[in-house]
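Asker: Build the 3D model from these lines:
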Amino acid sequence: MLTQLLAAAETAGETHGDPSVPYLIGGVVFAVFLIMMFATIAFRSVGQRHPAVEEHAVPHRQHPAKHPGPGARH
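Answerer: Reported below is the predicted structural model:
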């Protein structure tokens, strides 16, 4: 196990390929997150377009917004 650890440490010090590849990958990831941020900002007012509708309360249901009533099928 020690020899495997030493071999892994030796190969970790070697560099392969173009050193700008990590920056390219980071730039692509940054661009994707930037696009997602702009989409979130563009649609932030969608939930405020209509007034909230009051939920009909059923006294036999413990958590009306989360679980269907007894005997309900999914």
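Asker: all contacts plus neighbour counts: C-alpha atoms, from now on.
Answerer: Fine.
Asker: From the contact counts, what lies against the longest helix along the chain?
Answerer: The longest helix of the chain (DSSP state H) is helix 21-42. Packing partners of helix 21-42 (3 or more CA pairs under 8 Å, 6 or more residues apart in numbering; DSSP states H and E): none among the helices and strands.
Asker: and Q48, how many neighbours?
Answerer: For Q48, the neighbour count with other CA atoms under 10 Å is 8.
Asker: Check H63 too.
Answerer: H63 has 12 neighbouring residues, counting by other CA under 10 Å.
Asker: just how off-centre is the longest helix of the chain within its chain?
Answerer: Averaging C-alpha positions (CA atoms, centre = their mean, to the nearest Å) puts helix 21-42 13 Å from its chain's average.
Asker: same check, this time on stretch 30-48
Answerer: That offset, for stretch 30-48, works out to 13 Å (CA atoms, centre = their mean).
Asker: Would you do the same for the sequence below? I want to compare the two.
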Amino acid sequence: MLTQVLAAAEAAGEAHVETVSPFLVGGGIFAVFLLLMFATIAFRSVGQRHPAVEEHADPHRQHPAKHPGFGAKH
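Answerer: Sure, this is the predicted structure:
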């Protein structure tokens, strides 16, 4: 069985494979990251649209926030 695997690997290595230009691959990756950057810039102010709402004390929460500055009332 090992000889069959080696023969198949040898035969696959001999075949001529067309490769994609590295500039095309790099350009595609650059375009994806550019698209992600524009999406980030477009939605950067979404968190600032409404004022922060004070969190109410929920007795049913397993771990209520008891740290000053994180929504707990003192």
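Asker: Tell me how the two chains score on TM-score.
Answerer: Here the TM-score for the pair of chains, by TM-score structural alignment, normalised by the length of the first structure, is 0.54; 63 aligned residues with a CA RMSD of 2.8 Å.
Asker: hmm, who's touching the longest helix of the first structure?
Answerer: Counting contacts by CA atoms under 8 Å, 6 or more residues apart in numbering, no residue outside helix 21-42 of the first structure touches it.
Asker: buried sites along that helix?
Answerer: Judged by neighbour count using 16 or more other CA atoms under 10 Å, helix 21-42 of the first structure contains no buried positions.
Asker: Give me the most central residue, the second structure.
Answerer: Note on the second structure: the residue nearest the mean C-alpha position is L36, at 10.0 Å, using CA atoms, centre = their mean.
Asker: L36 of the second structure and F30 of the second structure: what is the separation?
Answerer: Distance of L36 of the second structure to F30 of the second structure, computed by CA to CA, to the nearest Å: 10 Å.
Asker: same thing with A52 of the second structure?
Answerer: For A52 of the second structure relative to F30 of the second structure (CA to CA), the value is 36 Å.
Asker: again with I41 of the second structure
Answerer: Distance, I41 of the second structure to F30 of the second structure, using CA to CA: 16 Å.
Asker: If you tally nearby residues, what's the number for A57 of the second structure?
Answerer: 13.
Asker: do P64 of the first structure as well
Answerer: By other CA under 10 Å, the residues close to P64 of the first structure number 14.
Asker: give me every residue that touches it.
Answerer: Residues counted as contacts of P64 of the first structure (CA under 8 Å, 6+ apart) are A57, V58.
Asker: coming back round to it: measure the counterpart of the residue nearest to the centre of the second structure in the first structure to G47 of the first structure for me?
Answerer: The alignment partner of L36 of the second structure in the first structure, by TM-score structural alignment, is M36. Noted for M36 of the first structure: a distance of 18 Å to G47 of the first structure, by CA to CA.
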